[in-house]
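Colleague: what shape does this take:
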Amino acid sequence: MSEQPTRWTEATVYPDMWTDPDKDPRNSDGVSPDGELPTLQDYLSSYRLTLLMKCEGLSPEQLARRSVPPSTMSLLGLLRHLAEAERDWRNWINDGDPLPKLYGKRDADFDDAIAAQDVVDAAYANLAREQAALDADLAVHPDLGERLGKQQIAVRELMVHRIEEYARHCGHADLLRECVDGRVGQ
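Modeller: Next up is the predicted model:
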């Protein structure tokens, strides 16, 4: 009997990968986008999909599990946190009154990520809504050098910050998911 842990995989050609390359929605036709803005948007889209893929197929209990102690992070908490971040970024580029927090007090996005289907459904809905809203707000500002909002943040800086935030948390999601069911990143 092998001492090696059994890992989830349906890949046959690439046994260490958690999804078959032919089924990976992040894979494109191999042609990279032309231009800086489409490149930034492509990276952001890829990281957003990665996060959703890390959460795929898990129960509310598994999504809410804080699987890397002493951290209070969970996959559900990451979904909620990134929805809150998207809302915050909308506030950065807004000249008016800020939108209210989605989850209230600091760290509520993680602390209140409980294993209930309605909490999971709300997290996915909030994330999708906030992503779409910020994408729509930024679509009317294609000049990466344009400065927006009271803080006068450049569109380029905001795009890079968004990519950095998703990339960082996708790394966390790799570890969290592996600790939940053994499924590893690629």
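
Colleague: only C-alpha atoms for contact and neighbour calcs from this point on.
Modeller: OK.

Colleague: can you list the helices and strands that the top helix by length along the chain packs against?
Modeller: Criterion DSSP state H: the longest helix present in the chain is helix 155-181. Packing contacts for helix 155-181, counted by 3 or more C-alpha pairs under 8 Å, 6 or more residues apart in numbering; DSSP states H and E, involve helix 36-55, helix 75-93.

Colleague: nearest to residue 19, out of those helices?
Modeller: helix 36-55 (9.1 Å; C-alpha to C-alpha).

Colleague: so how far is the longest helix of the chain from its chain's centroid?
Modeller: 6 Å (C-alpha atoms, centre = their mean, to the nearest Å).

Colleague: got it, and stretch 52-63?
Modeller: That offset, for stretch 52-63, works out to 13 Å (C-alpha atoms, centre = their mean).

Colleague: mind listing what's buried along that stretch?
Modeller: Buried residues in stretch 52-63, counted by 16 or more other C-alpha atoms under 10 Å: 53, 54, 55, 60, 62, 63.

Colleague: before we move on, back to that, may I see the helices and strands packed on helix 155-181 organised as a markdown table, with distance to residue 115 added?
Modeller: Formatted as a markdown table, the helices and strands packed on helix 155-181 follow (distance: least, C-alpha to C-alpha, whole Å):
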| stretch | distance to residue 115 |
| --- | --- |
| helix 36-55 | 13 |
| helix 75-93 | 9 |
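
Colleague: please provide the structure for the following sequence as well, for comparison with the first:
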Amino acid sequence: MNDHPERWSQATIHPDMWADPDEDPRDKEGASPDGELATLLDFLTGYRMTLTMKCEGLDPEQLARRSVPPSTMSLLGLLRHLAEVERDWRNWISDGDPLPKLYGERDADFDGAVADQAQVDAAYSDLAREQAATDAALAGHPDLGERLGEDGTSVRELMVHRIEEYARHCGHADLLRECIDGRVGQ
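Modeller: Here you go, the predicted model:
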């Protein structure tokens, strides 16, 4: 007898995958997009979808469940963290006053992630809003070499950093989800 959930997957064709290819919303028919910007946006969209998939079907307690102590990381904390990060990226490219933190200083995005349905709903709403706002702010700058904000961050650097941030946290989400209910990811 142990406290670890049994590993499992919903996939039937490839049992080590999160979902069967014909049911995976990230898999598209046809060729990949043309051009650097379209490719970067495609990867960003895929990682955003992956994070959402890793959280699907879990209740507030499961979403707020912490990883290995002393870490405060949880899937709910990741949703909140990425909403905060999206907002922060807009601060990088803005010439105006920075937008205030959503959840407070330092690690409040993780520390304040508690098992409450209203908080889960707010986290999803915050993330969608902040993603849309950052996407809209960057849509006006299709030249990847353009430098924005006080520090002169290139649009390309920001796009690559966004992909890197989501990819890294999707790896965390794989492990967090497997610890919660044993579901493995690809």
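
Colleague: what TM-score do the two superposed chains give?
Modeller: The TM-score (TM-score structural alignment, normalised by the length of structure 1) is 0.95; 183 aligned residues with a C-alpha RMSD of 1.3 Å.

Colleague: on that earlier part again, any idea which of the helices and strands packed on helix 155-181 of structure 1 is most buried?
Modeller: For those, the largest average neighbour count (mean count of other C-alpha atoms under 10 Å) is found in helix 75-93, namely a mean of 23.

Colleague: distance from that one to structure 2 after superposition?
Modeller: Helix 75-93 of structure 1, aligned to structure 2 and superposed, deviates on average by 0.2 Å (mean C-alpha distance after the TM-score superposition for structure 1).

Colleague: need the contact partners of that helix.
Modeller: Residues outside helix 75-93 of structure 1 that contact it (C-alpha atoms under 8 Å, 6 or more residues apart in numbering) are 54-55, 63-65, 98-99, 101-103, 109-113, 120, 123-124, 126-128, 130-131, 133-134, 137, 148-153, 158, 166, 169, 173, 176-177.

Colleague: immediately after that helix, which helix or strand?
Modeller: helix 108-111 (DSSP states H and E).

Colleague: now do whichever helix or strand comes after that next one and helix 155-181, the angle between them.
Modeller: Scanning forward in sequence from helix 108-111 of structure 1 by DSSP H and E, the next helix or strand is helix 117-139. Helix 117-139 of structure 1 and helix 155-181 are oriented at 160 degrees to each other (axes from the mean of the first three to the mean of the last three C-alpha atoms, to 10 degrees).

Colleague: separation between residue 11 of structure 2 and residue 57 of structure 2?
Modeller: Distance, residue 11 of structure 2 to residue 57 of structure 2, by C-alpha to C-alpha, to the nearest Å: 15 Å.

Colleague: pick out the most distant pair among the buried residues of stretch 52-63 of structure 1.
Modeller: Among the buried residues of stretch 52-63 of structure 1, 53 and 60 lie farthest apart (C-alpha to C-alpha), at 15.0 Å.

Colleague: what about the nearest residue to residue 147 of structure 2 once chain neighbours are set aside, how many neighbours?
Modeller: Counting by C-alpha to C-alpha, 6 or more residues apart in numbering, residue 154 is the residue found nearest to residue 147 of structure 2 once chain neighbours are left out, at 4.1 Å. By other C-alpha atoms under 10 Å, the residues close to residue 154 of structure 2 number 17.

Colleague: what's the burial count for the residue nearest to residue 83 of structure 2 when sequence neighbours are not counted?
Modeller: Excluding its sequence neighbours, the residue lying closest to residue 83 of structure 2 (C-alpha to C-alpha, 6+ apart) is residue 127, at 4.3 Å. Using other C-alpha under 10 Å, residue 127 of structure 2 is surrounded by 20 other residues.

Colleague: and residue 127 of structure 2, what does it touch?
Modeller: 79, 80, 82, 83, 84, 86.

Colleague: got the residues you listed as JSON lines, with distance to residue 47 of structure 2 columns?
Modeller: Output for those, formatted as JSON lines (distance: C-alpha to C-alpha, whole Å):
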{"residue": "79", "distance to residue 47 of structure 2": "13"}
{"residue": "80", "distance to residue 47 of structure 2": "16"}
{"residue": "82", "distance to residue 47 of structure 2": "12"}
{"residue": "83", "distance to residue 47 of structure 2": "14"}
{"residue": "84", "distance to residue 47 of structure 2": "17"}
{"residue": "86", "distance to residue 47 of structure 2": "14"}
